[in-house]
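**Student:** Okay, sequence plus prediction incoming.
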Amino acid sequence: MMSGGAAADERALEAALRPRSLAEFIGQERLREQLSLVLDAARGRGRSADHILLSGPPGLGKTTLAMIVATEMGVPLRITSGPAIQHAGDLAAILSSVSEGDVLFFDEIHRTARPAEELLYTAMEDFRVDVVVGKGPGATAIPLELPPFTLVGATTRTGLLPGPLRDRFGFTGHLDLYEPKELEQVLFRSAGLLDVDLRDDGAREIAGRSRGTPRIANRLLRRVRDFAEVRADAVVTGDIARTALRVFEVDEIGLDRLDRAVLLALCKNFGGGPVGLGTLAVAVAEERETVEEVAEPFLVRAGLLARTPRGRVATPAAWSHLGMVAPAQAPFRGHGELDLFDNVDEA
């Protein structure tokens, strides 16, 4: 487990690698153009920008873009998150401290408690919150006027946001996974900031194992840098990157220890499935949420695992990737044998 000091150092490094403006932000060209128009128009009118909702998988830059919005508008950034807001009073306290023009970044907004969520409706639309004083029949609601501000919400689960909340955002942008060439640009930029001698083949090797995610690419770059400085001549070539990532248990398509453990348990212990998520989590000695939110999304996107009405199932690609032969009774022996549903949450 990473110590508090090491974790703080990692966070500091990640912060140092964040782009500071839309011009520095690599990838997401369409979204950058749209955001630029929204912010330029707001500045031209001398008003706060409309509320912005950013969606997409973790690690693509939603927090970075929120910081860039504040920087581009020349205003302070305030940060909170859905899990931290469990009561309407928590949200009211945050909103009452917002100054005119501020950007309020609301991470994991889909996890906001319902009472606070309802308070957010009037705050976003009317710049007002009703603070309830007292309890029972004698309780009264005192309206508190708020200065105009911009709320930037970030979510990895857009479908969990209620319609009334989604409708209050003036602009909604989706971040897509990065192509390997875009990740190579991210890596070269980060290598320059970290003073790492990164060669073209080294960048290609790391980018190909980064799951289309800049955060993962930067993390792998730092680990490969460590290996190169300790066991090589500090130059990150393709061979050095391959050797380093083998040491850190990241395979050629980006699977890490947990990903492979899930696939091995599914194929070796359960014959390829179907198996319930809870059972699979016990088999790999991890929490159910860890398997579902950390390992499973990439395994599904990579075509190695499927969710069915009866449980999780290994695909032919999973057996092939593990170097194993699927038994005759394994699922997916033919096309169309199993109906797949993304919203299944079986026992």
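**Tutor:** All right, it came through fine.
**Student:** contacts, neighbours, all on C-alpha from now
**Tutor:** Fine.
**Student:** where along the stretch 51-200 of the chain do the strands fall?
**Tutor:** Secondary structure of the stretch 51-200 of the chain by DSSP state E, counting those that start in this stretch: the strands cover 52-55, 77-81, 103-107, 128-133, 140-145, 150-155, 171-174, 197-198.
**Student:** Just give the number of residues close to the closest residue to Asp201 other than its chain neighbours.
**Tutor:** In space, and not counting its chain neighbours, Asp201 is closest to Gly238: 4.6 Å by CA to CA, 6 or more residues apart in numbering. Other residues near Gly238 number 18, with proximity taken as other CA atoms under 10 Å.
**Student:** again, but for Ala234
**Tutor:** For Ala234, the neighbour count with other CA under 10 Å is 17.
**Student:** just Val38 next, same as before
**Tutor:** Neighbours of Val38 using other CA under 10 Å come to 17.
**Student:** Could I get the contacting residues of it?
**Tutor:** Counting by CA atoms under 8 Å, 6 or more residues apart in numbering, Val38 touches Ala49, Asp50.
**Student:** just the strands in the stretch 201-347 of the chain please.
**Tutor:** Remark: strands assigned in the stretch 201-347 of the chain by DSSP E, counting those that start in this stretch are 235-236, 305-308, 311-314.
**Student:** now the ones you listed as a markdown table including mean neighbour count and distance to Thr122?
**Tutor:** Putting the strands of the stretch 201-347 of the chain into a markdown table (neighbours: other CA atoms under 10 Å; distance: least, CA to CA, whole Å) gives the following:
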| stretch | mean neighbour count | distance to Thr122 |
| --- | --- | --- |
| strand 235-236 | 24 | 53 |
| strand 305-308 | 23 | 39 |
| strand 311-314 | 25 | 41 |
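**Student:** and the closest residue in space to Leu198 that isn't next to it in sequence, what does it touch?
**Tutor:** Setting aside the residues directly before and after it, Leu198 is nearest to Val236 in space (CA to CA, 6+ apart), at 4.8 Å. Shown in contact with Val236 (CA under 8 Å, 6+ apart): Val196, Asp197, Leu198, Arg199, Gly202, Val224, Arg225, Ala228.
**Student:** so the second one touches Ile240, yeah?
**Tutor:** No: if you go by CA atoms under 8 Å, Asp197 and Ile240 don't touch, sitting 11.8 Å apart.
**Student:** Who has more neighbours out of these two?
**Tutor:** Taking other CA under 10 Å, Asp197 and Ile240 do not tie; Ile240 has more neighbours (22 against 16).
**Student:** alright, now check it against this:
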Amino acid sequence: MIKSSKKYQRKDSPVKSTRSIDKKDLEEVETKIRPSKIDEMIGRKQEKETIKMMISSSKKRDEVMDHVLFYGPPGLGKTTFALAIANEVGSSIRITSGPAIERQGDLAAILTNLKKNDVLFIDEIHRLSRVVEEILYPAMEDRALDIVMGKGSSAKTIRLTLEPFTLIGATTQVGKISSPMRDRFGLIQRLDFFGDEDMIMILKRAADLWSIDIDTDALEMLSSSSRGTARVGLRLLRRVRDYCMSKGIQSVNSDSVKSTM
């Protein structure tokens, strides 16, 4: 998540007030919650350094970045990493999910439409069928797509060359990823739950963007209820925001959070 320009302050140092809650431009602000660059993400120091190293190396070699598999519980930033990587390498990103790719032809259509250096992000990649998954093996390893023409003894395989691309997979169940698939990823990265400090920074930044005046106690209460998950914390913050807007409350404190919870 994006690092807040206002450093998080502890209880003994009052948090500066942001603007009062206002509905104006709310939908536009919603889209700014997700960071667009690696350095804008809160926490994840080691993971960010690894990704930045891979991006830098690929640029110096004038090659596409290696394939990456992110795994861990939902709501921890796997999609955010994929979008940030695409922005860092200056490429377009195609987003899909395992359940949406039902047939080999579905995946073949996606792969053949990728342009040079594009990023393909497959969420819930563990849900790809084994038949569809096998199409990815030569695509990931050789940048090629094998198409079988005909049936029986007259069948023949035609190999199409694909544009160089980076596959980013995301899964909550890494154990369901087959060994042949795992072996083709250059990096397999686990994302763990956020610590309290990082969660508070994530929530403070979102509060700033949503024009929510919120105090430290309220931030800490929301953080403790977020289970280390950014998605959960932001959902709770939205609930508090909506409650306060409906009640005409201009400044969020711990009582507001308790009333919402």
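**Tutor:** That came through fine. Fair warning: this is a prediction, and the values are worked out from it, not measured in the lab.
**Student:** Kindly provide the TM-score of these chains.
**Tutor:** Once superposed, the chains reach a TM-score of 0.87 (TM-score structural alignment, normalised by the length of the second structure), with 236 aligned residues with a CA RMSD of 1.6 Å.
**Student:** sorry, back to before: per the alignment, the residue nearest to Leu198 of the first structure corresponds to what in the second structure?
**Tutor:** Val236 of the first structure maps onto Val252 of the second structure when the alignment is built from TM-score structural alignment.
**Student:** can you check Pro19 of the first structure too?
**Tutor:** So Pro19 of the first structure corresponds to Pro35, using TM-score structural alignment.
**Student:** What distance do you get for that match to Glu141 of the second structure?
**Tutor:** Applying CA to CA, to the nearest Å, the value for Pro35 of the second structure to Glu141 of the second structure is 30 Å.
**Student:** More neighbours: which of the two?
**Tutor:** Legend: neighbour count by other CA under 10 Å for Pro35 of the second structure and Glu141, higher for Pro35 (18 against 12).
**Student:** of the strands of the stretch 201-347 of the first structure, which approaches Leu258 of the first structure most closely?
**Tutor:** strand 305-308 (13.7 Å; CA to CA).
**Student:** Pull up the aligned stretch in the second structure for that closest one.
**Tutor:** The counterpart of strand 305-308 of the first structure in the second structure, using TM-score structural alignment, is absent.
**Student:** about what we covered before: neighbour-wise, which of the contacts of Val236 of the first structure leads?
**Tutor:** Counting by other CA under 10 Å, Val224 has the largest number of neighbours within these, with 28 neighbours.
**Student:** Name the residues of stretch 145-161 of the first structure that are buried.
**Tutor:** By neighbour count on 16 or more other CA atoms under 10 Å, the buried set for stretch 145-161 of the first structure is 146-156, 158, 161.
**Student:** So which of those is the closest to Gly192 of the first structure?
**Tutor:** Nearest member of these to Gly192 of the first structure, counting by CA to CA, is Ala154, at 28.8 Å.
**Student:** Quickly note the distance from Thr31 of the second structure to Leu209 of the second structure.
**Tutor:** Distance from Thr31 of the second structure to Leu209 of the second structure, counting by CA to CA: 10 Å.
**Student:** For these two, indicate the residue with more neighbours.
**Tutor:** Between Thr31 of the second structure and Leu209, counting by other CA under 10 Å, Leu209 is the more crowded of the two (19 against 10).
**Student:** With adjacent residues omitted, what lies nearest to that one?
**Tutor:** Nearest to Leu209 of the second structure is Val29, by CA to CA, 6+ apart, at 6.1 Å.
**Student:** In the second structure, what sits opposite Thr290 of the first structure in the alignment?
**Tutor:** In the second structure, no residue is paired with Thr290 of the first structure according to TM-score structural alignment.
**Student:** and what of Gln86 of the first structure?
**Tutor:** Using TM-score structural alignment, Gln86 of the first structure sits opposite Glu102 in the second structure.
**Student:** Tell me which of the strands of the stretch 201-347 of the first structure sits nearest to Val129 of the first structure.
**Tutor:** strand 305-308 (42.2 Å).
**Student:** what packs against that closest one?
**Tutor:** Strand 305-308 of the first structure is packed against helix 296-301, strand 311-314, with contacts defined by 3 or more CA pairs under 8 Å, 6 or more residues apart in numbering; DSSP states H and E.
**Student:** Make a markdown table out of those and add distance to Glu117 of the first structure.
**Tutor:** Formatted as a markdown table, those follow (distance: least, CA to CA, whole Å):
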| stretch | distance to Glu117 of the first structure |
| --- | --- |
| helix 296-301 | 27 |
| strand 311-314 | 33 |
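**Student:** Nearest to Leu263 of the first structure, out of those?
**Tutor:** For those, the distance to Leu263 of the first structure is smallest for strand 311-314, at 7.1 Å, taking CA to CA.
**Student:** Where in the second structure does stretch 137-153 of the first structure fall?
**Tutor:** Aligned by TM-score structural alignment, stretch 137-153 of the first structure falls on residues 153-169 of the second structure.
**Student:** Quick one: end-to-end length of the matching stretch, please.
**Tutor:** One end of stretch 153-169 of the second structure to the other measures 36 Å (CA to CA).
**Student:** Stretch 208-228 of the second structure now?
**Tutor:** End-to-end distance for stretch 208-228 of the second structure, by CA to CA: 20 Å.
**Student:** corresponding residues in the first structure for that stretch?
**Tutor:** Going by TM-score structural alignment: stretch 208-228 of the second structure matches residues 192-212.
**Student:** I'd assumed Asp39 was in contact with Glu88 of the second structure.
**Tutor:** No: counting by CA under 8 Å, Glu88 of the second structure sits too far from Asp39 to count as a contact (10.0 Å).
**Student:** now Glu30 of the second structure: how far from Arg127 of the second structure?
**Tutor:** From Glu30 of the second structure across to Arg127 of the second structure, the span is 29 Å (CA to CA).
**Student:** I meant Pro73 of the second structure, not that one.
**Tutor:** Look at Pro73 of the second structure and Arg127 of the second structure: by CA to CA, they are 15 Å apart.
**Student:** more crowded one of the two?
**Tutor:** Each of Pro73 of the second structure and Arg127 has its neighbours counted (other CA under 10 Å); Arg127 has more, 19 against 15.
**Student:** The residue most central in space within the second structure: what's it in contact with?
**Tutor:** With distances taken as CA atoms, centre = their mean, Thr79 lies nearest the centre of the second structure, 1.8 Å away. Counting by CA under 8 Å, 6+ apart, Thr79 of the second structure touches Asp123, Ala170.
**Student:** can you tell me which residue in the first structure aligns to it?
**Tutor:** Under the alignment (TM-score structural alignment), Thr79 of the second structure maps onto Thr63.
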